[in-house]
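>>> this one's sequence-less:
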């Protein structure tokens, strides 16, 4: 079972570590059967309305990528956002130059979860909560 836990130790080596130290980010581990498989960071900064949460970072350990874990995590996040009427924001960007996904591929991935570009020239995508959720 995949869980999102707040037991993150920033000494762990994740690419988002520097970002977390510089923002109002809330980092969480992604765990599978009590084993850390990745991390996700959220931002609820003062510039956003109360019901908006920004996804700053989503990372699955390199050796576990391509197995659907990121997709499962995003489904959990979207279900929680729907349940609590939260708008999700994200700026899809590759983690670094070694990332196998381009910005366009990441945009398409987020679009699968009903994220839409805020404007054609912009980089930010957002997802509004669905009225009916399970």
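Received the coordinates, thanks. Note that the structure is a prediction, hence the values are computed from the model and not measured.

>>> Could you use CA atoms for every contact and neighbour count after this?
Will do.

>>> which of the residues in the lengthiest helix in the chain are buried?
Of all segments of type helix in the chain, defined using DSSP state H, the longest is helix 69-83. For helix 69-83, the neighbour count (16 or more other CA atoms under 10 Å) marks 69-70, 73, 78-79, 81-82 as buried.

>>> Count the neighbours of residue 66 for me.
By the criterion of other CA atoms under 10 Å, residue 66 has 10 neighbours.

>>> Output the contacting helices and strands for the longest helix of the chain.
With contacts taken as 3 or more CA pairs under 8 Å, 6 or more residues apart in numbering; DSSP states H and E, helix 69-83 sits against strand 2-5, strand 52-60.

>>> following that helix, which helix or strand comes up?
Downstream of helix 69-83, the first helix or strand assigned by DSSP states H and E is strand 87-90.

>>> so how far is stretch 16-34 from its chain's centroid?
In terms of CA atoms, centre = their mean, to the nearest Å, the centre of stretch 16-34 is found 10 Å from the chain centre.

>>> Tell me which of the helices and strands packed on helix 69-83 sits nearest to residue 115.
The closest of the helices and strands packed on helix 69-83 to residue 115 is strand 52-60. By CA to CA, the value is 11.8 Å.

>>> next up, a second structure to put side by side with the first:
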């Protein structure tokens, strides 16, 4: 199942630390996004989710946050997610909803995700690009 392989491959890149500032309720309980590090520094967090009952080939980006906005870390995390999704032929989905305290509007998030090939506006998807 390449969706689970994709999520595992992303998580293996990092130490496995959990970000406890954002709890996401899922069917199996409460999940926490994992911390993304760059050269030993915590730069953000990502939570990826796959439901086997849902459409095959689909991974939800449930949450993505840069700890230091304006440094390019969010862009870097999205590039990494999209490059591996292309390589592994995985379709990505997300809902562009600003987090509490975010300076981003929903429209700005939609524009940001469109730069990476996402389509739509309420639920956005990105097919793998060859």
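Yes, it's here. Fair warning: this is a prediction, and the values are worked out from it, not measured in the lab.

>>> Columns mean neighbour count and distance to residue 44 of the first structure on top of the helices and strands packed on helix 69-83 of the first structure, output as a markdown table?
Shown next, in a markdown table, are these (neighbours: other CA atoms under 10 Å; distance: least, CA to CA, whole Å):
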| stretch | mean neighbour count | distance to residue 44 of the first structure |
| --- | --- | --- |
| strand 2-5 | 17 | 17 |
| strand 52-60 | 21 | 5 |
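
>>> Distance to residue 126 of the first structure added to those, as JSON lines?
Conversion of those to JSON lines gives the following (distance: least, CA to CA, whole Å):
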{"stretch": "strand 2-5", "distance to residue 126 of the first structure": "21"}
{"stretch": "strand 52-60", "distance to residue 126 of the first structure": "9"}
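
>>> Which of those sits closest to residue 86 of the first structure?
By CA to CA (comparing all of these), the closest turns out to be strand 52-60, at 5.7 Å.

>>> Now do that closest one against helix 69-83, angle only.
In terms of direction (axes from the mean of the first three to the mean of the last three CA atoms, to 10 degrees), strand 52-60 of the first structure departs from helix 69-83 by 160 degrees.

>>> how about strand 52-60 of the first structure, which residues of the second structure does it hit?
The aligned range for strand 52-60 of the first structure in the second structure is 58-66, by TM-score structural alignment.

>>> In the second structure, point out the residues matching the longest helix of the first structure.
Against the second structure, helix 69-83 of the first structure falls on residues 73-87 (TM-score structural alignment).

>>> mind checking what residue 31 of the first structure lines up with in the second structure?
In the second structure, residue 31 of the first structure lines up with residue 37, judged by TM-score structural alignment.

>>> Is it correct that its match falls within a strand?
Yes - assessed with DSSP: H, G, I helix; E, B strand; the rest coil, residue 37 of the second structure lies in a strand.

>>> shouldn't it be in contact with residue 14?
Yes - using CA atoms under 8 Å, residue 37 of the second structure is in contact with residue 14, at 6.3 Å.

>>> contact partners of stretch 4-21 of the second structure?
Stretch 4-21 of the second structure has contacts (CA atoms under 8 Å, 6 or more residues apart in numbering) with 32-37, 45, 48-50, 81, 84-85, 88, 90.

>>> List the contacts of residue 128 of the second structure.
Residue 128 of the second structure neighbours (CA under 8 Å, 6+ apart): 82, 85-87, 89-92.

>>> nearest residue to the equivalent of it over in the first structure other than its sequence neighbours?
In the first structure, the residue paired with residue 128 of the second structure according to TM-score structural alignment is residue 129. Take residue 129 of the first structure and drop its neighbours on the chain: the residue closest to it by CA to CA, 6 or more residues apart in numbering is residue 82, 4.4 Å away.
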